[in-house]
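*Asks:* Based on what follows, work out the 3D shape:
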Amino acid sequence: MFKSYLLLFILLTPYWDCKAQINNQNQRQIEIKKINTSIQIDGKVDSIWSITHATTDFVNHRPSDVGLAKSQTEVKMLYNDQFIYILAKAYHSHQEHIIQNLKRDDYFSSDGFGVLMDPINKQTNGFFFGINSRGSQAESLITSSGGTDWNWDAKWYSRVTHHDTYWIVEMAIPFFTLRYNAKNTAWGINFLRNDLGNNMFSTWTSFPANFNDLDLGYTGSLSWEDDIPEVKKKIAMVPSMTTTTGKDFEQEKSTEWDFTPSLDAKIAVTSSLNLDLTINPDFSQIEVDRQVTNLSRFSLFFPERRTFFLENSDLFTGLGRSQISPFFSRRIGLSSGKNIPIKFGARLTGNLTEKLRIGMLNAQTERVSETKAQNYGLLTLKQRILKRSSVSGIFVNRQQVNTDENDYNRVVGTEFNYSTENGFVSGDIKYYKSFSDGIKGSNDFVSGSMFLNSRGYRVYTQFDHVGDNYLADVGFTPRLFNYDALRDTTVRVNYQRYSFFGTRDFRPASGPIVFHGPRIQSIIYTNDGNQFNERYSYIGYEIDFADQSQFDFSINSYTINLLFPTNFLDADSPLPARTYSYYDLVFDWDSDPRKLFAYGTVFTSGTFFNGKRTGLRSYLQYRFQPWLRLRLDHNYNQIELEEFGNEDIHLVGLRSEVSFSNNVFWTTFLQFNTQSTNFNINSRFQWRFAPLSDLFVVYTDNYFSDTFERKNRFISIKINYWLNF
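*Replies:* Take a look at the predicted model:
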């Protein structure tokens, strides 16, 4: 299968490239003039803006990608030695703006304006800066396929003012916020506009609706009048202080108020290469994970939230596959949900040359009880080839330190990621090997995929092979580890995965439906000698309405050759190892999310292994715009496995988000989970008293969900301040 993917790429790559569409940069260009003064960011149109012309004629992108936008936007740009200035005039035909809340980075759910910039102009990575019509900022790192990292923060300035038929956005983006080569005078750029009152999302350049809103392959051209300035401010320091107190009631241990200093630094090695350093980092302000109901046999993935691991994270998180990743940063400093102190960390990320990106990471953890001190390292190099393709090399290392034991794990690999210039065809080929002390053979991971994306259909195929001894200690490979409930042990079992997914999209020219069509999917797993292990098949139909509501239904079929006795429920005896076949029906409805009151539900009914399952997952949401958003989620599963256990599983989550202003927030999250027997309260107050400088007060309380006996309780106070040098 791997050889077939490789042969197909070699034979068809020239054909696909010659079919690529003409780049938007030939048709859409905006000039940016240099000024020798600064502009006060107050949302007012100062006379300095009259020296340049506005670009307009925004086009529809969603829900329709045909014609000029009903609500037009005009954009002007200027720059000096410190800032890129952007002035946008957004016309509207309705007085009431839709604002979900005032929190940072919540861009697409509210009326807003944004700019997408590709300073390298190679369609591989870029930056997005957006602001909603109430002035809340959002920024994100962008990858070649339109992937976003909203956890990235940057220091920039903006202001919004409102008028009868339009609103004004004024932005100042510091050059030191961006990663760029000053000698490269050709930048890719696009402007975006959310007009939710008219249910329209428009862009400056035109591209098909089936592509991501932030796709780097369809930018226009930013034309510089004069030389681009070099970055002058090259160092940012973020000192912080944290104090925590609390009690572990199970262990009967109390923690008195302690004061923990930490320091983060960002150093611009070059204008396109950044070094991040951290000493004694503290992540107590990070919001708790959303709990989930797990009815599978394997561990679930939880996203990284810690700020140190996030910038340019696509160099690290984009490796391997979902569920077969050679690097997963949550392996560093976390063990079985417990924090392991990180003594220091360093990351070097950015562009070495116009086409070569580097990602380098090293972190050292402390010894805690039986957990030995570890050093973690990662190096990845990504070379752009062709138009939107790349070749990468990866090395991951975990080494136990301060001990005589030779305990290590290393993974090396390479990837070829391909995309035509218009993004219609993409795919990849990946190969990895792991090395551990005393373990040899069957230690490889091989994978290939191909994706065809058009207005009318999408087709995706994938093949994976994971050997018994492919051990990625700093990665995420849950399916490799099979738990034998009878012997209370974990067994590594190699596997192959064959995947296919296809859709047919019908897009009516008018009417209440944006698109609809059938979806099919099939996934097959095999083990040694391609012996059958598991099959999942799905056939369904999706309907997306013009008001952003959605309905779909599906029939799902499963056949599983259970290799080991498994205990899904709290039963006296595990489900025996044999072949099971079962199915379920799923109905999914989501209402218009723009409304003050929104709701949705997913109903599941069918068989489950040797029994049956009924599930209902619902949510209710109400907004007191824009100050308060309340959301109630309930996930209920009734499972009956005859003599192997019957259980009703409830997961209830209640979330309130209070926005006192654009800089003061209070979020409270309650989670009641009968599967993990836990009731959690997490309340977080945040005051952004200066740009990227915050005061956090976080309260966490955990109880047993059946008895409501307290497990632990903690309160943390953290303050940090961003300094530029």
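*Asks:* Please count neighbours and contacts with C-alpha atoms only from this point.
*Replies:* Will do.
*Asks:* Please give me every residue in contact with residue 293.
*Replies:* 635, 651, 675 (CA atoms under 8 Å, 6 or more residues apart in numbering).
*Asks:* one more time with 10 Å
*Replies:* By CA atoms under 10 Å, 6 or more residues apart in numbering, residue 293 lies in contact with 300, 635-637, 649-651, 673-676.
*Asks:* Over to residue 711?
*Replies:* 247-252, 678-680, 701-704.
*Asks:* check which helix or strand covers residue 189.
*Replies:* strand 186-195 (DSSP states H and E).
*Asks:* what's that strand packed up against?
*Replies:* The contact analysis (3 or more CA pairs under 10 Å, 6 or more residues apart in numbering; DSSP states H and E) places strand 186-195 against strand 29-34, strand 59-62, strand 73-79, strand 83-91, strand 112-118, strand 125-132, strand 200-203, strand 220-224.
*Asks:* Following up with a second sequence; could you model it the same way so I can compare the two?
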Amino acid sequence: MKFLRWLQLAGSCLLLTNVVFAQKVNNKYNLSIRKTSQPVQIDGIVNDAAWQEADKARDFFMVLPMDTSFANIKTEVQMSYDDHFIYLVAVCYHGRNGNYVVESLRRDFAFQKNDNFLFFFDPFEDQTSGFSFGANAAGAQWDGFIYEGGKMDLSWDHKWISKVVNYEDRWVFEAAVPFKTIRYKKGITNWGINFSRNDLHAFEKSSWAPVPRQFPTVSLAYTGNLVWDAPPPSTGANISLIPYVLGGLSKDYDKGTPTDYRKDIGADAKISITSSLNLDLTVNPDFSQVEVDRQVTNLDRFELFFPERRQFFLENADIFGNFGYANIRPFFSRRIGLNVPIQFGARLSGKLNKDWRIGLMDMQTKSVPERDLPVQNFAVLSLQRKVFSRSNIGFLFVNKQSINYEPDKDPVTPEHRQYNRTLGLEYNLASPGNYWTGKALVLKSFSPVGGNRTITTAANLNYTSRQLFLSWQHEYVGKDFQAEVGYVPRTGYLKFNPQAGYLFFPKKSPVLSHGPLLQTIYYTNEQGRKTDYEHSLTYRTNFRNQAVLNAYVSKTYIELLMPFDPTNTGSDSLATGTQHHFNTAYIEYISKPKSLFTYAANVRYGGYYNDGSRLQLTGEFGYRFQPYVGITMSSTYNDIRVPGTWGRRSFWLVGPRVDVTLTNNFYFTAFGQYNEQTKNVNLNTRLQWRYKPASDFFIVYTDNYLPEYMSVKNRALVAKFTYWFSL
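*Replies:* A predicted model of the protein is given here:
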């Protein structure tokens, strides 16, 4: 197959870009860490004996707005440890008069919207995976798992303690991270380390070991060295049990059924097999505390993507869910148990050694007799082998199997099929300095429902420098490729997607950078006949105060491959094979994050299907009573005019939100959504009290209404209590 030959050629090109021997970029930046014999009090006061002896990391480098000098804002960091904890203190001096800038006291804040300090561990010295901890200037904690050399998984949530104290000329962050919280290889006395500071008053981001401005400061390719005076201590047995109890009630007013009362118990367990390999178990899991999805006005021809939000599936999710591309995901955990109860599950994930990483997950759902759904088992195996300096080869196997279910014949619907399997292999490129990145993959599916075009192949290669961005991507998805536990909204196509962009950096100007981005997305069917394209030119402008202005124009062609209602409301459909041409213009502005009042707005106008037109107005406006209350109003208006039976249709989507963070451990959110397209009003309120580290009490109330007369469709109330036992 010529597509496989293309994949082989692309993979060879990716390999050639990575064979150059790489010494660590920031190898000369070293910070010694010595064991302390005196207790360290986590109080934000730098008077412990450990801090009188510890080395200091200072003289940070500016990353933004430009990476050509030392930072203007002074930061000093010290580290120490004992048999149980790693200690850190950071003194963050003010550069200008004025209070700090933060969104709220909520955990895992948005980095770019808060004055904050973060630090990054690479405890395997592999420059691909690690851990991050930090806080904003009001003391809200941040922690996450680092994967693929510089991407953050903020769903990773563990027990550690910190304190922030504000002074007139500085704020101080002090933290103690238990060795049991992180994973690391025994005997290694050199870890990758870097520190990052964001100061919105000075419009400056900085790091201890220098990082080029086009990369995030979390990039593990640019860490310095944390040099231990002795190997870090062994963590010993590390077992945690996290049970929950739940009570609640719900009522469906549409169906007129009696009130349903809930009383559930369940538990998760975390068992450290080694210091770098963890086993997670769950029995009768419940995810009622998870925030509701943000609704969208759906005008797309294909299935929309909504991210996973359930905690059990999020931890170490990268090794399972990052296989493939955004629209070619052979595994998508949201396919498991969203509308079917989960009985139990297990996940083994982590490092086997410096070069090998494993992810093994098995989940089983309950049967649903009223829907003729059998018990189903979902098994996933993922392996990664590091190659060269920062790249890896990955293997994935996904199996969905119905248990004790033998229909007379293979049904059409995926929910009733006896099995579905996907096998995949991919190569991920990350060059030593992260300038070259890319991927090449091949997938094959297996299903009792026929077809022989079950292969998918794809590859991409990117070059990113301070000024220049170049990218090439192509995809082939066979018509019969079926990944039922994945997210592949479209099959039977070839796609080509080249991009090229350039940035200019004017001196002594409110504009930090500006420049064009050219992109083409071109689709054909499997025989090579054109079916879709979109050519676009975007002009990006970034201001020194971190405001953003973007504008683009595009030219689009679509040949419908199936009937499509351009309003997605159940009206008439445009016929298969009809061809549609239209042009679109778009402009967007995002205000500077420093202000108490922030806003973002965009306008899109252009043609639409069947020689129609579409106007879209989107806005988000927020005001914060720092740091306790944040109020946001988001809205989208679509005015669609399509000749024929559709005529003029308009859709409002409005979403007010209130976030209250009375302390670092007490959060309340009220989120409403009015969706005119689906004729639904949703109200979701969520109270969370973190009464102990990693232990929570939740109260969640949900209402759904019909917009006419605000008549209730259904409502539910849940109270849930979790507790983290360390055994």
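*Asks:* thinking again about what came up before, of the contacts of residue 711 of structure 1, just the buried ones, PyMOL syntax please.
*Replies:* Only the buried entries of the contacts of residue 711 of structure 1 go into this PyMOL selection, using 16 or more other CA atoms under 10 Å:
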select buried, resi 247+678+679+680+701+702+703+704
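*Asks:* What is the burial count for the equivalent of residue 310 of structure 2 over in structure 1?
*Replies:* Structural alignment (TM-score structural alignment) places residue 310 of structure 2 against residue 306 in structure 1. The local packing of residue 306 of structure 1 (other CA atoms under 10 Å) involves 17 other residues.
*Asks:* which part of structure 2 lines up with the strand holding residue 189 of structure 1?
*Replies:* With TM-score structural alignment as the criterion, strand 186-195 of structure 1 aligns to 190-199.
*Asks:* Stretch 447-458 of structure 1 now?
*Replies:* So stretch 447-458 of structure 1 sits over residues 458-469 in structure 2, by TM-score structural alignment.
*Asks:* same thing with stretch 427-434 of structure 1?
*Replies:* Using TM-score structural alignment, stretch 427-434 of structure 1 pairs with 438-445 in structure 2.
*Asks:* Give me the mean distance between the matching stretch and structure 1.
*Replies:* On superposition with structure 1, the mean distance recorded for stretch 438-445 of structure 2 (mean CA distance after the TM-score superposition for structure 1) is 0.7 Å.
*Asks:* average offset between the strand holding residue 189 of structure 1 and structure 2?
*Replies:* Looks like 0.9 Å for strand 186-195 of structure 1 (mean CA distance after the TM-score superposition for structure 1).
*Asks:* buried stuff in that strand?
*Replies:* 186-195.
*Asks:* With distance to residue 330 of structure 1 as extra columns, can I get those in a markdown table?
*Replies:* Shown next, in a markdown table, are the buried residues of strand 186-195 of structure 1 (distance: CA to CA, whole Å):
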| residue | distance to residue 330 of structure 1 |
| --- | --- |
| 186 | 38 |
| 187 | 35 |
| 188 | 34 |
| 189 | 34 |
| 190 | 34 |
| 191 | 34 |
| 192 | 33 |
| 193 | 35 |
| 194 | 34 |
| 195 | 38 |
